[in-house]
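[1] Task: produce atomic coordinates for the following.
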Amino acid sequence: MNLRYGMNPHQRPATATPVDPTRRPFRLLHGDPSYINILDAAAAWQLVREAANALGRPVAASFKHVSPAGAAAAGPIDAVMARTYGLEPTTIGALTSAYVRTRDADPKSSYGDFVAVSETVDAELADLLRRVVSDGIVAPGYEPGVVSVLSAKKGGRFLVVEADPDFQPPLTETRDVYGLRLTQPRDDVPLTREMLSDPQLPASAVDDLLLGLIVVRYTQSNSVAYLRDGMTLGIGAGQQSRVDCTQLAGAKVDTWWLRRHPSIQALDVDANTKIQDHVNEQIRRTAVEGEPLDSADRTRWLRRLDQVAFVSDGALPFADNVEQAKRHGVRYIAEPGDSIRSADVLAECQRQGITLVRTGVRLFRH
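    Take a look at the predicted model:
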């Protein structure tokens, strides 16, 4: 497959070639992809397929620059999501709910995203995608008429990719870097609920932690994820310092929760306002001290957030990650363990009333 260009427009020509010419993981239905589009489609599809199989529900992901901005399983949408995206909570379909919950986690980062969903795209989801800014989608199939609706986006430049749900990648991965060829086994260690067995974990927390493990598996390291009710609230990716990653993702959690403050929701919105402009105004208001929220209002509201799960792709090296996570309503943590200060991390979790699960599995991605 000829690509529009490589990672940057000056890197031409660029191509994508199947390792096995007799079996392709994707079929391009519309558009002219770039190198990064292919990377996003490949990682995003693997995430939603793995998560849907693990959770038994439709899953969506929103990818930007080879990391998810959000991911979620199908579930209820709250009043904020319904109002923001112009949807009826009682009639919304499962697949559309999964994407709304995905995009609402970090809608600023999801602007211009590559979408992945685990199920066949229906007309309802296509209508929503028609109204938001995104660059492409990968899915296992499309209902009749949906491809033509999506193909009209972006002046006909929207990418529509069909994944082969039965495709299994090779057992080894190879990458050429600066004259060196690196080869390793594909990271296919199973991520299951059994890894998270702890009598103190409610079933909902187990599912949140399991989704979080799958999310960080496909996120550029260092990575962490905050989750609640089957959806990410904040994802931190690619930071050299894990506590910086924890803080950045925590700031996204705060923004998500502050958008639900009654004073933010009471702001007048013109019926003709575009979805992204509405979201941007919500986010701007959450960051402004004073009207509509003063410092005391913000603090009181943020303290109400609870039952949040937190997942780290690598061992927490210091207890400061636990301290930061607790500020964002975290009650449950999953991490590999086996750092030289793992005892300190456990002690801090016990002090903060957080249930800690050690998976023994590191999930770095570079």
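[2] Only C-alpha atoms from now on, for both contacts and neighbour counts.
    OK.
[3] all strands for the stretch 251-366 of the chain, in order.
    308-312, 330-335, 355-358 (DSSP state E, counting those that start in this stretch).
[4] Just name the most buried of those.
    Comparing these by mean neighbour count (mean count of other CA atoms under 10 Å), strand 308-312 ranks first with a mean of 30.
[5] another one to check against the first:
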Amino acid sequence: MTKRALISVSDKTGIVALANNLVDLGWEIISTGGTKASLDEAGVKSLAIEEVTGFPEMMDGRVKTLHPLVHGGLLGRRDLEDHMSAMAEHGIQPIDLVVVNLYPFKETLLAGGDYAEMVEKIDIGGPSMLRSAAKNHASVTVLTDPDDYALVLDELSKNGETSFETRQKLAGKVFRHTASYDALIASYLTEQLEVKETENLTLTYQLNQTMRYGENNHQSATFYESALPISYSIAQAKQLNGKALSFNNIRDADAAIKIARDFLEMPTVVALKHMNPCGIGQASTIGEAWDFAYEADPVSIFGGIIVLNREVDAETAQKMHEIFLEIIIAPSYSPEALEILTTKKKNMRILELDFSEAEASKKEAEVTGVLGGILVQEQDVIEEEPDSWEIPTAKKPTATEFEALKFAWKAVKFVKSNGIIVTNDHQTLGVGPGQTNRVASVKIALEQATEKGLDNAVLGSDAFFPFADNIEVIAEAGVKAIVQPGGSVRDDEVIAACDKHGIAMVFTGIRHFRH
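    Predicted coordinates:
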């Protein structure tokens, strides 16, 4: 019996060549709508789907392949006599190869399609054929990716059929493809309805990079990016120089660009090491901002991740070129700057990132894996309102101190808890991250800051001070203004300690834990 292939594709890449080769191998082609038109134009003989089903395509193409003569030909098991008898009784001919890719739902969404357009781009017949063929992969070969056409043609040419292993692999690929397709549709409709907590969570990501190893070199790892790309993301950054990013590079770079996103109003440089900022500098020029970030911690910045939120000029590039940096990220680089940075720095990763979509990136949910499940939350991107902050102490911050407190509060949000930061109004001076008690974090931050001098310095804490002992340590160092959320049962003791030492303290009412 002549082998039959059903071809119905939105993406016509390589389809004429595939069909031509199948005809040369003695196959009969069944095709639909636009696919048949393409084959006819190329002179490839094919049967229209209505010639098989006896029914015309109808309802604007919504109904054309949902028919027993199609699905019976796909699902009928060739190894079961009763299946083959039923097919013979009802005039159902086997279909041995299905080539289908789906309506461009994702592409239409990215192009800004309205609701009516999106609904029309929900493919029904395509996934049904793919799933039927994939279920019966013991006998049916199924293709949804043009990259696989050559493999199948090669096997058909050499052996007259595909191997079970190939059919099995292609079937698995189909179910991943249709699952991803359905996940996008589910996500779109969920968003349209503004449903916050769904009974099932469907997420889909696409392969971006196979990594040499994970967090440690004995761990395997893979980088997947959102199926709907986020412009302001490491996944979409353009790499201009250097080796491929490692697992830790990606995590650190992601943390760094999240910090930079909160400092867009002025030229700012963020230096990050092991998921914590080691220097943030803000100034009227990007070169001066680099100086502040570097001076904040010239030891920790070595081998760090650097994000600059303005174009990198030659002068700034020369300063950065003088030390070892792992990654530099910026919206653009002057030609002279790029030449300086790449000279004798073949391995340094240089990335170009679209900062214009930084605000839009705040909408993406944060997903954290745990054993047996995941946690999903909004990003910590709450709009702060400094004018509403409470000042419970007798001493009020000066105008200069208040600007520094605002800077510190922005910065401390990105320090691992228990997180403490010491800053002035344009530069971090000391960072105390991730200690198991807050006093230890305070001491680390103050020790770093004291080396640079505490003129106009203020201190920020990501969560409330549970005891007044923190204030005693801060007072001894000479810091005169503090910003923290407040909310401790011992707030009165903390306030009293500040009043005792003449320290101004601001309560923001918002906590910024970062685990």
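[6] Please state their TM-score.
    Remark: TM-score between the superposed chains equals 0.76 [TM-score structural alignment, normalised by the length of structure 1]; 297 aligned residues with a CA RMSD of 2.0 Å.
[7] Turn the strands of the stretch 251-366 of structure 1 into a markdown table, including distance to residue 201 of structure 1.
    Shown next, in a markdown table, are the strands of the stretch 251-366 of structure 1 (distance: least, CA to CA, whole Å):
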| stretch | distance to residue 201 of structure 1 |
| --- | --- |
| strand 308-312 | 10 |
| strand 330-335 | 8 |
| strand 355-358 | 7 |
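[8] where does the most centrally placed residue in structure 1 fall, helix, sheet strand or coil?
    For structure 1, the residue sitting closest to the mean C-alpha position, by CA atoms, centre = their mean, is residue 70 at 2.4 Å. Secondary structure state of residue 70 of structure 1, per DSSP: H, G, I helix; E, B strand; the rest coil, is strand.
[9] Then residue 224 of structure 2?
    Going by three-state DSSP: residue 224 of structure 2 is strand.
[10] The one 5 residues further on too?
    Following three-state DSSP, residue 229 of structure 2 is assigned to coil.
[11] can you check residue 219 of structure 2 too?
    Residue 219 of structure 2 - assigned by three-state DSSP - is coil.
[12] residue range for the helix or strand residue 187 of structure 2 falls within in structure 1?
    Residue 187 of structure 2 belongs to helix 164-193 when assigned by DSSP states H and E. With TM-score structural alignment applied, helix 164-193 of structure 2 matches no range in structure 1.
[13] For that helix, name the packing helices and strands.
    helix 105-110, helix 125-135, strand 141-143 (3 or more CA pairs under 8 Å, 6 or more residues apart in numbering; DSSP states H and E).
[14] and the angle for the longest one with helix 164-193?
    Between the direction of helix 125-135 of structure 2 and that of helix 164-193, the angle (axes from the mean of the first three to the mean of the last three CA atoms, to 10 degrees) works out to 150 degrees.
[15] After alignment, which residue of structure 2 pairs with residue 33 of structure 1?
    Match for residue 33 of structure 1 (TM-score structural alignment): residue 245.
[16] er, residue 191 of structure 1 I mean
    In structure 2, residue 191 of structure 1 lands on residue 384 (TM-score structural alignment).
[17] So its match, which state does it fall into?
    With three-state DSSP as the criterion, residue 384 of structure 2 was assigned coil.
[18] what sits against it?
    By CA atoms under 8 Å, 6 or more residues apart in numbering, the contact list for residue 384 of structure 2 is empty.
[19] cool, and the one 5 residues further on?
    Taking CA under 8 Å, 6+ apart as the definition of contact, the neighbours of residue 389 of structure 2 are 506, 507, 508, 509.
[20] do that again at 6 Å, thanks
    By CA atoms under 6 Å, 6 or more residues apart in numbering, the residues touching residue 389 of structure 2 are 507, 508.
[21] any idea how far residue 510 of structure 2 is from it?
    Per CA to CA, to the nearest Å, residue 389 of structure 2 is found 10 Å from residue 510 of structure 2.
[22] so how far is residue 132 of structure 1 from residue 322 of structure 1?
    Residue 322 of structure 1 is 36 Å from residue 132 of structure 1, by CA to CA.
[23] Please read the previous query as pertaining to residue 154 of structure 1.
    Distance from residue 154 of structure 1 to residue 132 of structure 1, by CA to CA: 11 Å.
[24] Which one's more surrounded, those two?
    Shown here are residue 154 of structure 1 and residue 132; by other CA atoms under 10 Å, residue 132 has more neighbours (18 against 14).
[25] which residue lines up with that one in structure 2?
    Here residue 132 of structure 1 is matched to residue 323 in structure 2, going by TM-score structural alignment.
[26] Relative to residue 348 of structure 2, how far out is its match?
    For residue 323 of structure 2 relative to residue 348 of structure 2 (CA to CA), the value is 11 Å.
[27] Nearest to residue 315 of structure 2, out of the helices and strands packed on helix 164-193 of structure 2?
    helix 105-110 (38.8 Å; CA to CA).
[28] what packs against the closest one?
    Here helix 105-110 of structure 2 touches no other helix or strand, going by 3 or more CA pairs under 6 Å, 6 or more residues apart in numbering; DSSP states H and E.
[29] For it, grab the matching residue range in structure 1.
    Counting by TM-score structural alignment, helix 105-110 of structure 2 corresponds to no residue in structure 1.
[30] any idea how far that helix is from the chain center?
    For helix 105-110 of structure 2, the separation from the chain centroid amounts to 17 Å (computed by CA atoms, centre = their mean, to the nearest Å).
[31] Next secondary structure element downstream of it?
    Under the assignment DSSP H and E, the closest C-terminal helix or strand after helix 105-110 of structure 2 is helix 115-120.
[32] Buried ones in that following helix, by neighbour count?
    For helix 115-120 of structure 2, the neighbour count (16 or more other CA atoms under 10 Å) marks residue 118 as buried.
[33] Same check on stretch 299-306 of structure 1?
    So for stretch 299-306 of structure 1, counting by 16+ other CA under 10 Å, buried means 301, 302, 305.
[34] Map residue 470 of structure 2 across to structure 1 for me.
    In structure 1, the residue equivalent to residue 470 of structure 2 is residue 321, according to TM-score structural alignment.
[35] unless I'm mixing things up, its match is touching residue 243, no?
    Yes - using CA atoms under 6 Å, residue 321 of structure 1 is in contact with residue 243, at 5.3 Å.
[36] And for the nearest residue to residue 305 of structure 1 once chain neighbours are set aside, the neighbour number?
    Excluding the flanking residues, the one nearest residue 305 of structure 1 by CA to CA, 6 or more residues apart in numbering is residue 329, at 5.1 Å. Using other CA under 10 Å, residue 329 of structure 1 has 23 neighbouring residues.
[37] How much space separates residue 329 of structure 1 from residue 137 of structure 1?
    Distance, residue 329 of structure 1 to residue 137 of structure 1, using CA to CA: 33 Å.
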